[in-house]
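A.B. asks: Turn this into a model:
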Amino acid sequence: MEYDEIVTSPYHGKIKAIPIQEDSLITEWEPLFIIQSLEGENKTIAIGISGRVQSIEVQEGDEVIPGMVLAYLREDSILIGAD
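C.D. replies: Next up is the predicted model:
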């Protein structure tokens, strides 16, 4: 399976929430993951593309490190909201 985008963690911490599901459509800057950093701050992971979630590689409660793959996305070739 081919992927257009790999979402990785920029933080050390724990997955607090995953507001997306596999095979769901996402929009630009939609929250994909909430990570609780080692300092206790909630960090939202979002990216500037729209498309479909191909797979989610982590679960709530998983420990993550910078560079760890969180999800694979297929970028939408059709602009959402374009006339």
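
A.B. asks: drop to CA atoms for contacts and neighbour counts, all remaining ones
C.D. replies: Will do.

A.B. asks: What segments of this structure are strands?
C.D. replies: Along the chain, counting by DSSP state E, strands occupy 5-8, 13-17, 25-26, 33-37, 42-45, 51-56, 63-64, 69-75.

A.B. asks: now the second one and strand 33-37, what's the angle there?
C.D. replies: Computed by axes from the mean of the first three to the mean of the last three CA atoms, to 10 degrees, the angle separating strand 13-17 from strand 33-37 equals 140 degrees.

A.B. asks: and for comparison, fold this next one:
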Amino acid sequence: MIIRELMTTRWDNKELITCPSFGTVEKVIVQPGDRINEGQPLFLIKTEQGSLEQISVMITGTLELLNIKIGDKVNPGMVLARMS
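C.D. replies: Next comes the predicted model:
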């Protein structure tokens, strides 16, 4: 498993979590309203090459919105979730 700690993109006082690679969402570990700590696993993505990527972020905050669910196809730059 590859562990990816992402930098978020700030937009309108919110932090956007974007996808780093092409793949499929295998697992969603968090839900809206959850308090997120730096380095906490958020999602598992199975890449097109077949490896699993564990996605976490390098900030602390509250998850406001999920834009994905298990089985969704994702690509680089796609917004997975929003934090405040």
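
A.B. asks: Mean neighbour count, the strands of the first structure: which tops it?
C.D. replies: Stretch with highest mean neighbour count among the strands of the first structure: strand 33-37 (a mean of 22; mean count of other CA atoms under 10 Å).

A.B. asks: Give me the helices and strands touching that strand, please.
C.D. replies: strand 13-17, strand 42-45 (3 or more CA pairs under 8 Å, 6 or more residues apart in numbering; DSSP states H and E).

A.B. asks: Dump those strands into CSV; add distance to residue 60 of the first structure as well.
C.D. replies: Shown next, in CSV, are those (distance: least, CA to CA, whole Å):
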stretch, distance to residue 60 of the first structure
strand 13-17, 5
strand 42-45, 13
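
A.B. asks: for those, which one sits closest to residue 28 of the first structure?
C.D. replies: strand 42-45 (11.5 Å; CA to CA).
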